[in-house]
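[1] One predicted model, sequence on top.
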Amino acid sequence: MKSCLIIDDSSVVRKVARRIIEDLDYIVDEAEDGQEALDKCRQEMPDAILLDWQMPIMGGLEFLKLLRAYVGGTDPHIVFVTTENDIGQIAQALRAGADDFMMKPFERDHLEAKFINPTRVRKAG
């Protein structure tokens, strides 16, 4: 069974995303910030990550850069989620190693599509 780590400081977002992703037969774990997520990834690397952009302690971009530099950190499919509609921010995340992105609030169908037929839109950077 595939695994997914949901990283978001909002317990509501984590709860909603968990229900959707578990319905797709993923084993789901959660983290409230990038530091907690990095610690979990060092213990066991997930197959996929749903990553929030803005979080306390360690934000999504910093987590992404550290994870992709870590042994095995290039393997997870990472979908970064943001409330920002800034194309520069999206490009920055893709250059740092995100595979795909989506905007909050997200719809069930949109989130499912990111995990059923994952695509890599990551830019070489």
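    Structure's in. What do you need?
[2] use CA for all of it now, contacts and neighbours both
    Noted.
[3] From residue 113, how far off is the closest residue to residue 62 other than its chain neighbours?
    If the residues on either side of it in the chain are set aside, residue 62 comes closest to residue 34, at 7.6 Å by CA to CA, 6 or more residues apart in numbering. Separation of residue 34 from residue 113 (CA to CA, to the nearest Å) stands at 24 Å.
[4] Just want to know which of the two has more residues nearby.
    Shown here are residue 34 and residue 113; by other CA atoms under 10 Å, residue 34 has more neighbours (28 against 11).
[5] wait, the more buried one sits on residue 66?
    No. Using CA atoms under 8 Å, residue 34 is not in contact with residue 66; the gap is 9.6 Å.
[6] and the gap between the residue nearest to residue 62 and residue 115?
    Taken as CA to CA, the span from residue 34 to residue 115 is 21 Å.
[7] show me where this protein has helices.
    11-22, 34-43, 60-69, 87-96, 108-116 (DSSP state H).
[8] this is the comparison structure:
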Amino acid sequence: MPLHMIKLCVGCDTVEDLVDWHAADVDGGRPWTMHTRQTPKRAAEMVDGGSLYRVFKGVILCRQPILAITTVGEGPNARCEVTLTPEIVRVAPTPRRAFQGWRYLEPKDAPEDLAPDLAGEIPPDLARQLRELGAW
């Protein structure tokens, strides 16, 4: 089973903001790369079908499949780059407390993908409220 990563999305309030932010930053078709300080010890498990789940204002709203995880630099200057597909998959809005850095996310704890026809029609706040009530 693939292992996933979860990370707060700081500076973006919505999935659309994230897409716009990346579109403005893209330079000649560069891959979508997320930078972090620590390289995961279980990186091989994440590259084999894992995704990066993003938390917006306390709610997991989307994921992106992970293509590669590499360490750049050496010693105290070493950093991690997580290369992601450009595809953003919306997931069932799931509350998540704030945390620093990133965390592993086991498949059993990962939110389900939304059907493509539902992904853009329901506002995230309404979807969260419906989920909390058990209606979705």
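    Arrived safely, thanks for sending. None of the values given here were measured: they were computed from a predicted structure.
[9] Mind telling me the TM-score for this superposition?
    Here the TM-score for the pair of chains, by TM-score structural alignment, normalised by the length of the first structure, is 0.27; 63 aligned residues with a CA RMSD of 5.1 Å.
[10] Would you format the helices of the first structure as CSV with distance to residue 5 of the first structure included?
    As requested, the helices of the first structure are exported to CSV (distance: least, CA to CA, whole Å):
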stretch, distance to residue 5 of the first structure
helix 11-22, 9
helix 34-43, 8
helix 60-69, 13
helix 87-96, 18
helix 108-116, 12
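[11] Residue 80 is in contact with residue 35 of the second structure, correct?
    Yes. Residue 35 of the second structure lies in contact with residue 80 (CA under 8 Å); the separation is 5.8 Å.
[12] ok, these two, which is more surrounded?
    Per other CA under 10 Å, whichever of residue 35 of the second structure and residue 80 has more neighbours is residue 80, with 18 against 15.
[13] and the helix or strand harbouring that one, what does it pack onto?
    Secondary structure from DSSP states H and E places residue 80 of the second structure in strand 79-84. In terms of contacts (3 or more CA pairs under 8 Å, 6 or more residues apart in numbering; DSSP states H and E), strand 79-84 of the second structure is packed against strand 32-36, strand 59-72.
[14] what's around residue 71 of the second structure, how many residues?
    16.
[15] Next one: the residue nearest to it when sequence neighbours are not counted from residue 102 of the second structure, what distance?
    Leaving aside its sequence neighbours, residue 71 of the second structure sits nearest to residue 80 (CA to CA, 6+ apart; 4.5 Å). Plainly put, residue 80 of the second structure is 12 Å away from residue 102 of the second structure if you go by CA to CA.
[16] Ok, residue 127 of the second structure next?
    24 Å.
[17] same thing with residue 129 of the second structure?
    On the measure of CA to CA, residue 129 of the second structure and residue 102 of the second structure end up 25 Å apart.
[18] So which of these two has more stuff around it?
    Ranked by neighbour count (other CA under 10 Å), residue 129 of the second structure and residue 102 place residue 102 first, with 17 against 14.
[19] contacting residues for that one?
    With contacts taken as CA atoms under 8 Å, 6 or more residues apart in numbering, residue 102 of the second structure has the following neighbours: 5-8.
[20] quick one on the thing from earlier: Serialize the helices and strands packed on strand 79-84 of the second structure to TSV and add fields for distance to residue 117 of the second structure.
    Output for those, formatted as TSV (distance: least, CA to CA, whole Å):
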stretch	distance to residue 117 of the second structure
strand 32-36	25
strand 59-72	15
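[21] Deepest in the core, which of those is it.
    strand 59-72 (a mean of 20; mean count of other CA atoms under 10 Å).
[22] Hmm, residue 5 of the first structure is touching residue 49, no?
    Yes. Counting by CA under 8 Å, residue 5 of the first structure does reach residue 49; the two are 4.8 Å apart.
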